[in-house]
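Visitor: Pasting the sequence and the predicted model now:
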Amino acid sequence: MARRSAEETRRHILKVAGDLFYARGVRAVGMDLVISRAEVANATLYRQFATKDDLVTAYLVSRNDDWWRHLRESAAAAPDARARIRLLFDLTRQDMTRPGYRGCATLNITSEFPDAEHPAHAAAVAHKTEVQEWLSEQLREAGDTDPEDTAGKLLVILDGAQVLAAAMGTTTPGDHMTELAEQLLEARLPAPGTGSR
């Protein structure tokens, strides 16, 4: 097998650790298990990530970067802002049907690391803030007169559904999520092509 570069090794460790963290929870996964599953030497892992906190934070940042890349690539074909918002909810609903779904990785991190000063918690909050800002931008473009308020409500719908879907092991919260989001969009956005609600 060809030797990996330092960057390839880092990505490999993050992938293995991320899969374990998501499936089992961060607190339940020790560095020894990551080393074993990644089939790397102790020194190799610790050269990339000096502490478990460093690994957890890097995992979350990497996962969130992947999430944004996927959303932006998918949204590129959407005809307008309203369609981009709907797409976010559709992608989230699809994610709930994936085997092994355990909810939003970012929310899971905030519950495992409740200290707001922890770097992983801070990265999670930064991601959620970014999502809310993205929603607000789309809503403003779609003609919402109070996009920040609507974005906050949509984020509550989005995240609440993910928590319930993971806890209950069913996609029904995803169905409710898309229905509620659509009702809110209908109430807050001008009718397409009319400029008025």
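Guide: That came through, no problem.

Visitor: okay, CA-based contacts and neighbour counts for the rest of this
Guide: OK.

Visitor: which stretches of the chain form helices?
Guide: Shown for the chain, the helices assigned by DSSP state H span residues 6-24, 31-38, 42-48, 52-75, 81-95, 105-112, 119-142, 147-168, 172-188.

Visitor: Contacts for the shortest one next, please.
Guide: With contact meaning C-alpha atoms under 8 Å, 6 or more residues apart in numbering, helix 42-48 is reached by 10, 13, 35.

Visitor: Now do the same contact list for the first one.
Guide: Shown in contact with R10 (C-alpha under 8 Å, 6+ apart): Q48.

Visitor: Reformat the contacts of helix 42-48 as TSV; add distance to Q183.
Guide: Shown next, in TSV, are those (distance: C-alpha to C-alpha, whole Å):
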residue	distance to Q183
R10	43
I13	42
I35	48
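
Visitor: Out of the residues you listed, which comes closest to A105?
Guide: I13 (17.3 Å; C-alpha to C-alpha).

Visitor: Next one for the comparison:
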Amino acid sequence: MDSTVAREQALDAAEELFYGRGIQAVGMDAIRGASGVSLKRLYQLFPTKDQLIEAYLERRDLRWRKRLAAHVEGHEDPEERILAVFDWLRQWFGEPDFRGCAWVNAYGELGATSPRVAAQVRAHKQAFHGYLARLVTDAGRPDALADQLFLLAEGAMVTAGINESAEPAGQARQAARLLLRAPR
């Protein structure tokens, strides 16, 4: 089996199992079984489980941010782009396999003991915050608004995961709209 194909199969299995069951509940043998990649090959590709977790979070981050940007870029008005973030979150929260934020979940499980996981989580959150900051700048709004929007979005992610509901995105969107209507 080609290394690229084996790597993708292993990452597909890791993502499904880690996100669906939790990272600590899934061993390398389960990844082997779900991916069809031999245990020997799996360890050649990812010598440690931490490296597999890191690769899973990194790949998921790229896809997540790409999907968000594609949705937001469908809007021309800079303020509507900000609100579109919350519309996209609502769609994501409504997906049948939604289990909350993969990075918050990973940090909750391993952030205190795995510097690699903590670094991946911080990088993802910083990238998301940076994206919101660019949207805020494009809308001609004060920089502090990005911090407020970030907290709204993050709170919605955690609440949606716990409550198994897409509604927190709508509530966060309403709050974001109020912040956008506030005097500059």
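Guide: Everything's here; your move. Remember, it's a predicted structure, so these values are computed and weren't measured experimentally.

Visitor: Superposed, how do the two chains score by TM?
Guide: Overlay of the two chains. TM-score (TM-score structural alignment, normalised by the length of structure 2): 0.93; 184 aligned residues with a C-alpha RMSD of 1.6 Å.

Visitor: Output the helices of structure 1 as CSV; include the columns distance to R197 of structure 1.
Guide: Output for those, formatted as CSV (distance: least, C-alpha to C-alpha, whole Å):
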stretch, distance to R197 of structure 1
helix 6-24, 42
helix 31-38, 53
helix 42-48, 53
helix 52-75, 24
helix 81-95, 14
helix 105-112, 34
helix 119-142, 11
helix 147-168, 14
helix 172-188, 7
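
Visitor: which residues in structure 1 does stretch 23-40 of structure 2 align to?
Guide: Using TM-score structural alignment, stretch 23-40 of structure 2 lines up with residues 26-43 of structure 1.

Visitor: How far away from the center of its chain is the matching stretch?
Guide: Relative to its parent chain, stretch 26-43 of structure 1 has a centroid offset of 23 Å by C-alpha atoms, centre = their mean, to the nearest Å.

Visitor: distance between the ends of it?
Guide: Using C-alpha to C-alpha, to the nearest Å, the end-to-end distance of stretch 26-43 of structure 1 comes out at 21 Å.

Visitor: What of stretch 87-102 of structure 1?
Guide: For stretch 87-102 of structure 1, the end-to-end distance is 21 Å (C-alpha to C-alpha).

Visitor: Buried residues, it. List them.
Guide: Of all the residues in stretch 87-102 of structure 1, those buried under the rule 16 or more other C-alpha atoms under 10 Å are 87-90, 92-93, 95-96, 101-102.

Visitor: Give the aligned range of it in structure 2.
Guide: So in structure 2, the equivalent range for stretch 87-102 of structure 1 is 84-99, judged by TM-score structural alignment.

Visitor: Stretch 163-178 of structure 1 too?
Guide: With TM-score structural alignment as the criterion, stretch 163-178 of structure 1 aligns to 158-173.

Visitor: Could you do stretch 122-134 of structure 1 as well?
Guide: Going by TM-score structural alignment: stretch 122-134 of structure 1 matches residues 119-131.

Visitor: Next, the mean deviation of the matching stretch compared to structure 1.
Guide: Taking mean C-alpha distance after the TM-score superposition for structure 1, the mean distance separating stretch 119-131 of structure 2 from the aligned residues in structure 1 is 1.0 Å.

Visitor: And stretch 103-110 of structure 2, by the same measure?
Guide: Mean for stretch 103-110 of structure 2 is 1.2 Å (mean C-alpha distance after the TM-score superposition for structure 1).

Visitor: Run the chain-centre distance for that stretch.
Guide: That offset, for stretch 103-110 of structure 2, works out to 11 Å (C-alpha atoms, centre = their mean).

Visitor: Might you report the residue contacts of whichever residue in structure 1 pairs up with K49 of structure 2?
Guide: The equivalent of K49 of structure 2 in structure 1 is K52 (alignment by TM-score structural alignment). Shown in contact with K52 of structure 1 (C-alpha under 8 Å, 6+ apart): M31.

Visitor: re earlier: from the contacts of helix 42-48 of structure 1, which is closest to E179 of structure 1?
Guide: Distances from E179 of structure 1 to those, taken by C-alpha to C-alpha, are shortest for I13, at 38.7 Å.

Visitor: wait, that closest one sits on A38?
Guide: Yes. Using C-alpha atoms under 8 Å, I13 of structure 1 is in contact with A38, at 5.9 Å.

Visitor: List of residues touching stretch 89-108 of structure 1?
Guide: Residues contacting stretch 89-108 of structure 1 (C-alpha under 8 Å, 6+ apart): 22-23, 25, 60, 64, 124, 127-128, 158-159, 162-163, 165-167, 170-171, 174-175, 177-178, 181.

Visitor: filter these to the buried ones?
Guide: 22, 25, 60, 64, 124, 127-128, 158-159, 162-163, 165-166, 171, 174, 177-178, 181.

Visitor: follow-up on the earlier one: more neighbours, I13 and A38 of structure 1?
Guide: The neighbour comparison of I13 of structure 1 against A38 (other C-alpha atoms under 10 Å) goes to I13, with 24 against 17.
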